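> Sharing a sequence plus its predicted fold:
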Amino acid sequence: MKGERHFGGLISLIITTYNRPDALAAVVDACFTQSDRNFEIIIADDGSGEATGATVATLAARAPLPLRHLWQSDQGFRLAMARNRGIASAAGDYLIMLDGDCVPQQDFIARHRALAQPGFMVTGSRILVDQATTAQVLSGQLVLQALGLAQLLRLRRSGAINKAAQLLIKLPDVGRARRRFSYRRIKGCNMAMWRADLEQVNGFDESFKGWGHEDADIVLRLFNAGILRKDGAFATEVFHLWHREAQRDFAASNKTLVLERQRNGTTQAALGLKNGAR
């Protein structure tokens, strides 16, 4: 892919998780099979219980690359803080954010590396997996990242996954840049950015309450700081395992804040890397 010349250094993969050790194991196992091995794994844990700790210890014991577990106490939804702690701990200059229920394809790191370019961040793409197929993955009956063409098409025809073309066609780094801010295709479960750019905007904003729009906020503030976004579709797809929807009590108020920041050109997190709790 065009763009591979941009970055050859260590990538830090920050995987966020909360009390879903079976999904986390499936995700990390897929990370162990990556074609590009020049990366580290940081598990940013938002207060999971002992089962997750035990799972991470088992994974770490057979990890073929560096793996660290950063745990914070469970005081409600504090995703931004978990990510900021991961950023602060990262050894790489380029960071990929991945949710602990999103299984990457085997070329996931390689594809993100190929899109890495100074002055840009990347918002990746996802394939939704239905409840029954997710159960097969979590029981070990199905290894998503190892599926062939016929199996992927069969899953698509049955409705087990919501799209397949994005898994079968890989497009080059052409026409991906967005010159204007847009909410479309912002997926916090799969995004990549330069560490220096995150430090410039004070990282993710820990002042957001509850679930919702903290991913749009980081994209917007980076845009306000002059960092453009690339669309990672048809390159960086992950399999998003089924789960019940999170409570959205604060979604409306969080979006109002993002819209206000769009109007006034805000770049800095109110509570972030420089002044958040650690």
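Nice, I can see it.
> rest of the way, CA atoms for contacts and neighbours
OK.
> which stretches of the stretch 51-200 of the chain form helices?
79-89, 108-115, 131-138, 149-158, 165-168, 195-200 (DSSP state H, counting those that start in this stretch).
> for these, which one sits closest to Arg221?
Closest approach to Arg221 among the helices of the stretch 51-200 of the chain (C-alpha to C-alpha): helix 195-200, 9.5 Å.
> Would you mark the buried spots in the closest one?
Within helix 195-200, the residues scored as buried using 16 or more other C-alpha atoms under 10 Å are 195, 197-200.
> again, but for stretch 84-93
Under 16+ other C-alpha under 10 Å, the buried positions of stretch 84-93 are 84-87, 90-93.
> Repeat that for stretch 24-38.
Neighbour counts over stretch 24-38 (16+ other C-alpha under 10 Å) mark 24-34, 36, 38 as buried.
> Quote the end-to-end distance of that stretch.
21 Å (C-alpha to C-alpha, to the nearest Å).
> That stretch: how far from the chain's middle?
13 Å (C-alpha atoms, centre = their mean, to the nearest Å).
> what's the answer for stretch 96-103, then?
Chain-centre distance of stretch 96-103: 4 Å, with C-alpha atoms, centre = their mean.
> So for it, first residue to last residue, what's the gap.
Using C-alpha to C-alpha, the two ends of stretch 96-103 sit 14 Å apart.
> How about stretch 260-269?
From its first residue to its last, stretch 260-269 covers 13 Å (C-alpha to C-alpha).
> follow-up on the earlier one: out of the buried residues of stretch 84-93, which comes closest to Ile109?
Using C-alpha to C-alpha, Gly92 is the member of those that lies nearest Ile109, at 13.0 Å.
> show me what contacts that closest one?
Going by C-alpha atoms under 8 Å, 6 or more residues apart in numbering, Gly92 touches 9-12, 39-40, 195.
> take the one below as the second:
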Amino acid sequence: MRTEIIISTYNAPRFLHLTLTGILGQDVRPDSIAIADDGSGPETLRVIEAFRTAHPKIPVRHVWHADNGFRKNVILNRATESSDADHLIYTDGDCLLAPGFVARHRQMVRPDRFCSGSLIRLTDAATKNVTEGDVATRRVFQQDWLKARGTFDRTTTWLKSMPFPLPVQSALDALYPIRITWMGSNASALRDAILSVNGFDETMAYGGGDKEFGIRLSNSGVKGRRLRFTAPAVHLDHPRGYRDAEAIRRQREMIGAARSTGKTWTEHGIFPGPDPR
């Protein structure tokens, strides 16, 4: 089984560099990396080229389209369609992946399952001061480091930092009472399962596109498995100027419709049009 990490990004070269640094520190590295680039400029390309030069044994694909507003789902579909990996892990270029992240997603993969993890959110001040060394040495994932930066605002955030052995953390995954949804910054599934529902709905902007996709996966028989306390990612803080209240309202309606109708296929996905099956 070949695993590829698909990283979405848009004009955040420093964040992307830190995300790639975190991938180097994985206990189990992915077989390849795809950068799903929603129209970034040349600084992002320079980060990717520098990473390729420094680490030539790690295949890195740069899947890019021109900047025409928030079109994350479109570029994710292009990256998904063009991948030759069996197992796809999705994250964002503002996330630092805990050392056991890839290994845990790989361990839990099944044809009838998608996996969804969680985020530990840094403050703006902590984000501004994160260094490459913090990530490369794994300090950014240590409880003392996170606590000193005011990250543990609640008990569940502390539990996401994996204070207990993996079997205990796994039990917490199973017991914690929360609806399992696809989290676009920390989720995985087999590529065949993703293609079977035609990928992401390309009409959806920011706010809910990942949930709608996860509902369609679940409707197709690919059920969610929570990795809330066993596959965390540390999230770098940033503004969201692309947030659109009207789009979010419309997309909530689409999420409700997907739940109520049992919809699996989107006509606005990887392959335009109705389900050919």
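That came through fine. A quick note: this is a predicted structure, and the numbers were derived from the prediction, not measured.
> So after superposing, what's the score?
Superposed pair, TM-score by TM-score structural alignment, normalised by the length of structure 2: 0.87. Supporting alignment: 263 aligned residues with a C-alpha RMSD of 2.4 Å.
> Return the member of the buried residues of stretch 84-93 of structure 1 nearest to Gly276 of structure 1.
Closest approach to Gly276 of structure 1 among the buried residues of stretch 84-93 of structure 1 (C-alpha to C-alpha): Asn84, at 8.4 Å.
> State the distance from that closest one to Ile42 of structure 1.
11 Å.
> Please say which position in structure 2 Ala82 of structure 1 maps to.
Under the alignment (TM-score structural alignment), Ala82 of structure 1 pairs with Ile75 of structure 2.
> What's the local residue count around the nearest residue to its match once chain neighbours are set aside?
Excluding the flanking residues, the one nearest Ile75 of structure 2 by C-alpha to C-alpha, 6 or more residues apart in numbering is Ala36, at 5.7 Å. Ala36 of structure 2 has 31 neighbours, counted by other C-alpha atoms under 10 Å.
> Ala36 of structure 2 matches what in structure 1?
Aligning on TM-score structural alignment places Ala36 of structure 2 opposite Ala44 in structure 1.
> For its match, what is the enclosing helix or strand?
Applying DSSP states H and E as the criterion places Ala44 of structure 1 in strand 39-45.
> Please apply the same query to Ser253 of structure 1.
According to DSSP H and E, Ser253 of structure 1 maps onto helix 251-264.
> That helix vs structure 2, average distance?
When structure 2 is overlaid, helix 251-264 of structure 1 sits 0.9 Å from its aligned residues on average, using mean C-alpha distance after the TM-score superposition for structure 1.
> Enumerate every residue touching the equivalent of Gly207 of structure 2 over in structure 1.
Matched by TM-score structural alignment, Gly207 of structure 2 corresponds to Gly212 in structure 1. Residues in contact with Gly212 of structure 1, defined by C-alpha under 8 Å, 6+ apart, are 248, 250-251, 254-255.
> how does it look with 10 Å?
The contact partners of Gly212 of structure 1, taken as C-alpha atoms under 10 Å, 6 or more residues apart in numbering, are 188, 246-255.
> Give me the buried entries from these.
Applying 16+ other C-alpha under 10 Å to the contacts of Gly212 of structure 1 flags 188, 251, 254-255 as buried.
> with those in mind, which one is nearest to Gly232 of structure 1?
Of all these, Gly232 of structure 1 sits closest to Gly188, with 12.3 Å by C-alpha to C-alpha.
> Tell me how far the match of Ala82 of structure 1 lies from Val168 of structure 2.
Taken as C-alpha to C-alpha, the span from Ile75 of structure 2 to Val168 of structure 2 is 37 Å.
> Equivalent analysis for Thr3 of structure 2, please.
26 Å.
> same check, this time on His55 of structure 2
Relative to Val168 of structure 2, His55 of structure 2 is positioned 35 Å away (C-alpha to C-alpha).
> And for Ala258 of structure 2?
To Val168 of structure 2, Ala258 of structure 2 is 34 Å away according to C-alpha to C-alpha.
> and Gly226 of structure 1, what pairs with it in structure 2?
Matched to structure 2 by TM-score structural alignment, Gly226 of structure 1 sits across from Gly221.
> State the distance from that match to Trp182 of structure 2.
Per C-alpha to C-alpha, Gly221 of structure 2 is found 14 Å from Trp182 of structure 2.
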